[in-house]
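[1] mind folding the following:
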Amino acid sequence: MSVHRGPGSGDGMERVRGRAAVVVAVVLGLLAVMAACARTDSGGRISASQAAVPARIPSGAGLPGGAVDVGFAADGSGFALLAECGKKRCVQRVAVLEKGAGAWRLGTSPLPDVTGDLGITAGLVVLGPGRALITEGTWPPPERTWFTGDAGDSWREATTEPTGTTTTVPEGGVLVENCSRPDEEANGCARSRLAAVMPDTGEYRILADQPPLKGVVIPAGHIGARLYTYGLDPRSGNPALAVSEDRGKSWRTSAMPAGPKGWSMTVVTDGSVLYAAHHGQLSDEDDVKNGLLAIDRSTDGGHTWEQVWKHRKGAEPRSILGAPIAAADGSLTVHGEDGVWRSTDDGRSFSRSAGRGPQGWVTTTPLGYLWGDSFGAGRYRISADGVHWRTFDLGDGT
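    Have a look, this model is predicted:
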């Protein structure tokens, strides 16, 4: 799993986690099970003794190739994209895990072989038990998509452009960015809007009520029925969040502390407190590709925010690979390009908790946090509370 290099990056047969995978990982999950089901202690946090048990995901070490993307539904079923690469060709496959199954199986794959130096740009959107969308190409928009509603037994080519509107993001659906004005010079997007991937068809539909933000508006988190999106405040031009508490029917703006404009934002929760990580380019750190600009904290459901950490040259964590881990024990962990950093004072200071170099990339699913190693070896860990983890392996690492 490679680190983010910005729009249009990637060379050789490098396994590129495209923007789709990043967006999808941010949008899904975010500890809905933990927040809804677990009790809290007198301080509002879930105690370690009450922490949720992580899902049991079987290993699939015999699957061919290396895992490129993995996603799960709330019932524990899931999909994985695999790439088996030689010197001149990568064969792309799909693995399927059905609810209660003790092993992964190979499903059919709509993805063509990749030759030359094009790299792997496939992404995965899990839309519920047995339902998924595969995207191919950079995001947004994908070049092609395929949908399955029968656990990977068959796929049909789906839409890449929106086909109408929707008033809400349906249960199982996913909120995604849809570029309405490309930026050709920057090989990116100058203006975007939000769309929902429909869970029963894989169609894209524009959200009828858009958040009151300007610029590039992208999803920043999904906690239960509450959706978070990142963009710029129309009046101040500062980074801002828009929050919907009814699955996208209506929005309110959540003012953020003033800070540098970044690429995106990721909102996570420990069941009580919210944290927002600002991702972006560090102007004074040339050796950092996945910069961490700031961390904000909210104790009132995102109505108000306090900036608890801000980038300073040379101060770690300078980078963040995916989402921060807001754990049930009150700690906040950041996986960066130069190691793993842990805070026990609400994100105000960090100390190293693992060795140097990238240790893994963190995303979120309906089952909780998903950690994948940074070197394509197929080692994964999953946790419903950020404290207790289970490990599983996928693919042979080739």
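[2] please count neighbours and contacts with C-alpha atoms only from this point.
    OK.
[3] going along the chain, name the helices of the stretch 1-150 of the chain.
    For the stretch 1-150 of the chain, the helices defined by DSSP state H, counting those that start in this stretch occupy 19-27, 32-37.
[4] mind giving me the packing neighbours of the first one?
    The reference is to helix 19-27. Here helix 19-27 touches strand 122-128, strand 174-183, strand 214-223, strand 361-365, going by 3 or more C-alpha pairs under 8 Å, 6 or more residues apart in numbering; DSSP states H and E.
[5] right, and the ones you listed - which one's nearest residue 136?
    With C-alpha to C-alpha as the measure, strand 122-128 is the member of the helices and strands packed on helix 19-27 nearest residue 136 (4.4 Å).
[6] ranges for the strands of the stretch 51-200 of the chain?
    Remark: strands assigned in the stretch 51-200 of the chain by DSSP state E, counting those that start in this stretch are 66-72, 78-85, 89-97, 105-107, 114-115, 122-128, 131-136, 144-148, 156-158, 165-166, 174-183, 188-197.
[7] got those strands as TSV, with distance to residue 324 columns?
    Formatted as TSV, the strands of the stretch 51-200 of the chain follow (distance: least, C-alpha to C-alpha, whole Å):
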stretch	distance to residue 324
strand 66-72	18
strand 78-85	23
strand 89-97	26
strand 105-107	31
strand 114-115	33
strand 122-128	21
strand 131-136	25
strand 144-148	29
strand 156-158	33
strand 165-166	31
strand 174-183	20
strand 188-197	23
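[8] right, and those strands - which one's nearest residue 264?
    Set against residue 264 and scored by C-alpha to C-alpha, the strands of the stretch 51-200 of the chain come closest in strand 174-183, at 11.4 Å.
[9] need the contact partners of that closest one.
    Contacts with strand 174-183, where a contact means C-alpha atoms under 8 Å, 6 or more residues apart in numbering, come from 23-24, 27-28, 125, 127, 140-141, 169, 188-199, 217-219.
[10] what's the local residue count around the residue nearest to residue 133 when sequence neighbours are not counted?
    The spatial neighbour of residue 133 that comes closest, neighbours along the chain excluded (C-alpha to C-alpha, 6 or more residues apart in numbering), is residue 147 at 4.6 Å. As a burial measure, residue 147 scores 27 neighbours (other C-alpha atoms under 10 Å).
[11] next up, for comparison:
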Amino acid sequence: MHTELMHTDFEDVAGQAAPPTRLTADGVLAEAVRWRRRRATTWVAAGVATLLAAGVGLSLQQHPAARPEPAGPPDPSVTPARNDPFGGLYSLVATDDVHLFAKVGAASLRSEDGGATWKAWTDTSGGGELTSPAPGVLTTTVETINDKFDGQPANGPKAYYTHRISTDAGQTFRDVLVTTEAVAEVPAGGWLFHTCYSASDPCPFQALDPGRARLAPLAAQPPLERAEAAGVPVSAGLWVTGTDPASKLPAVAVSHDRGRTWTKRVLATGKQALGGVVATVDGVTAYTIVQVPNPNYPGTQRTPAPDASVGLLFRTTDGGQTWTQADPGHTLPSSYEYFDGDAYVAADGTHVAASPRSRPQQWFTSRDGAAYRAGRPDGLGENLNATGEHPPVVARPGFYLAFDDEAMYRSPDGLHWTRVPIKAP
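    As a prediction, this is how the structure comes out:
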């Protein structure tokens, strides 16, 4: 993770300028670990995870810095709208391997044949980004600015958010009803909902029932501090990363009974760490990356150490019951911070990690976590988009999806990809 990102984290927490660059690694991390940049509303299954940006409900067009320039001349099969500043594909969501929703320029499109053909579609959600946190479901968040906001609690927050859901392939959307009565488990077809708007927010996990469009607190909360849900498929269970309250070390909590009970395991880092990025597709084999202070930071003038932290990789092959440290030779680069969705697990258990914030993206793979090699998965683009905070690759059993400015990429196994241009009608 770059020092600049660590300072960004510190500034976010402290509300003031970051300390000088020669602050010790432990000093930087102690503050940054309290509040990562992933301050967001997190929709996480029991389905596929998607992350809405901190300005929940804002479209990607309001965050132009997040979009790369096109890698080359536009594909003639794509018809961009003249009034769109990017002029290409900037949003792609799949509720399953047949129903897909895309935005090309100002046009909203829908496909009912896996992306082979597309039709114009009227998005009636009223929100910004569309997401699919669980199979067969579309969601969005509508932001309403509070004109009475003046910083005084009596006049309410700066904005109000209304969550909306569709279970009929986007034909209709309903408002989600928020309730206070706790539920024992995440309903079948539902997912964890996690809302964090400030560092002091306790951020309780809630269960969303798509059939009833209801949001309720989960009775058994993951036993972690600073907990964040990982984006994993519905069949993989519920995975949450955070900090063990007793030791203050990074830990992973897993539930394979839809949140009724949790198994917590502390990762043997020896030091407090910045977050954790879990990737799994089958709920059995999983990897997590955590960032720990670099003992050599900031180094000397002759031998500088520009990175305030280094990455440690852990692997489980028993559904989170036990974790062992992998990649003993540190062959997976850790010069940048990994976020949820920056890594995924292929059908055969191969761990695939990317550097989505660099262009072209750098890819690293390992079959068992022992050693990583550089190399892009066959047929996958090198300038993938990640709408808002969406992961660059959505991984579900038997269905992997990604996109760039010009086309979608799909794969049955996460290793061999097919490029499919989006053909606007």
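[12] aligned partner of the residue nearest to residue 133 of structure 1 in structure 2?
    Under the alignment by TM-score structural alignment, residue 147 of structure 1 pairs with residue 165 in structure 2.
[13] same check, this time on residue 247 of structure 1
    Aligned counterpart of residue 247 of structure 1 in structure 2: residue 258 (TM-score structural alignment).
[14] number of residues surrounding that match?
    Neighbour count of residue 258 of structure 2, defined by other C-alpha under 10 Å: 23.
[15] OK, contacts around the counterpart of residue 211 of structure 2 in structure 1?
    Taking TM-score structural alignment for the superposition, residue 211 of structure 2 sits opposite residue 200 in structure 1. Neighbouring residues of residue 200 of structure 1 by C-alpha under 8 Å, 6+ apart: 127, 131, 149.
[16] ok, back up a step: of the helices and strands packed on helix 19-27 of structure 1, which approaches residue 338 of structure 1 most closely?
    With C-alpha to C-alpha, the closest approach to residue 338 of structure 1 among the helices and strands packed on helix 19-27 of structure 1 belongs to strand 361-365: 12.2 Å.
[17] quick one: name whatever helix or strand follows the closest one.
    Counting by DSSP states H and E, the next helix or strand C-terminal to strand 361-365 of structure 1 is strand 368-372.
[18] what stretch of structure 2 does that following strand fall on?
    Strand 368-372 of structure 1 maps onto residues 399-403 of structure 2, going by TM-score structural alignment.
[19] ok so, going back, distance of the match of residue 247 of structure 1 from residue 220 of structure 2?
    The gap separating residue 258 of structure 2 from residue 220 of structure 2 is 10 Å, by C-alpha to C-alpha, to the nearest Å.
[20] residue 313 of structure 2 now?
    As for residue 313 of structure 2, its distance to residue 220 of structure 2 is 28 Å (criterion: C-alpha to C-alpha).
[21] more crowded one of these two?
    Legend: neighbour count by other C-alpha under 10 Å for residue 313 of structure 2 and residue 220, higher for residue 313 (25 against 16).
[22] now do the same for that one: its match in structure 1.
    Correspondence of residue 313 of structure 2 to structure 1, assessed by TM-score structural alignment: residue 295.
[23] wait, doesn't that match sit right on residue 347?
    Yes. Using C-alpha atoms under 8 Å, residue 295 of structure 1 is in contact with residue 347, at 7.2 Å.
[24] any chance you could list residues touching both of those two?
    With C-alpha under 8 Å, 6+ apart as the test, residue 295 of structure 1 and residue 347 both reach 308-309.
[25] what's in contact with the match of strand 368-372 of structure 1?
    Stretch 399-403 of structure 2 is contacted by residues 89, 92, 97, 381, 384-385, 392-395, 408-414 when judged by C-alpha under 8 Å, 6+ apart.
[26] 6 Å - rerun?
    Here stretch 399-403 of structure 2 makes contact (C-alpha atoms under 6 Å, 6 or more residues apart in numbering) with 384, 393-394, 408-412, 414.
[27] next one: stretch 161-170 of structure 2
    137-143, 172-176.
[28] could those go into JSON lines alongside neighbour count?
    JSON lines is the format used below for those (neighbours: other C-alpha atoms under 10 Å):
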{"residue": "137", "neighbour count": "22"}
{"residue": "138", "neighbour count": "25"}
{"residue": "139", "neighbour count": "25"}
{"residue": "140", "neighbour count": "24"}
{"residue": "141", "neighbour count": "26"}
{"residue": "142", "neighbour count": "20"}
{"residue": "143", "neighbour count": "18"}
{"residue": "172", "neighbour count": "14"}
{"residue": "173", "neighbour count": "21"}
{"residue": "174", "neighbour count": "15"}
{"residue": "175", "neighbour count": "17"}
{"residue": "176", "neighbour count": "19"}
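[29] against residue 75 of structure 1, how distant is residue 389 of structure 1?
    As judged by C-alpha to C-alpha, residue 389 of structure 1 and residue 75 of structure 1 stand 18 Å apart.
[30] of all the strands of the stretch 51-200 of structure 1, which one is nearest residue 19 of structure 1?
    Comparing these by C-alpha to C-alpha, strand 122-128 comes nearest, at 8.2 Å.
[31] give me the angle between the closest one and strand 66-72.
    With axes from the mean of the first three to the mean of the last three C-alpha atoms, to 10 degrees as the basis, strand 122-128 of structure 1 and strand 66-72 are set at 20 degrees to each other.
[32] which helices and strands does strand 122-128 of structure 1 pack with?
    When contacts are defined as 3 or more C-alpha pairs under 6 Å, 6 or more residues apart in numbering; DSSP states H and E, strand 122-128 of structure 1 sits against strand 131-136.
[33] which strands and helices sit next to the strand it packs on?
    If you count contacts as 3+ C-alpha pairs under 6 Å, 6+ apart, strand 131-136 of structure 1 packs onto strand 122-128, strand 144-148.
[34] thinking again about what came up before, adding distance to residue 163 of structure 1 and mean neighbour count, write the helices and strands packed on helix 19-27 of structure 1 out as TSV.
    Shown next, in TSV, are those (distance: least, C-alpha to C-alpha, whole Å; neighbours: other C-alpha atoms under 10 Å):
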stretch	distance to residue 163 of structure 1	mean neighbour count
strand 122-128	18	27
strand 174-183	12	21
strand 214-223	19	25
strand 361-365	26	27
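[35] distance to residue 90 of structure 1 for these - can I get that in a markdown table?
    Formatted as a markdown table, the helices and strands packed on helix 19-27 of structure 1 follow (distance: least, C-alpha to C-alpha, whole Å):
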| stretch | distance to residue 90 of structure 1 |
| --- | --- |
| strand 122-128 | 12 |
| strand 174-183 | 28 |
| strand 214-223 | 31 |
| strand 361-365 | 23 |
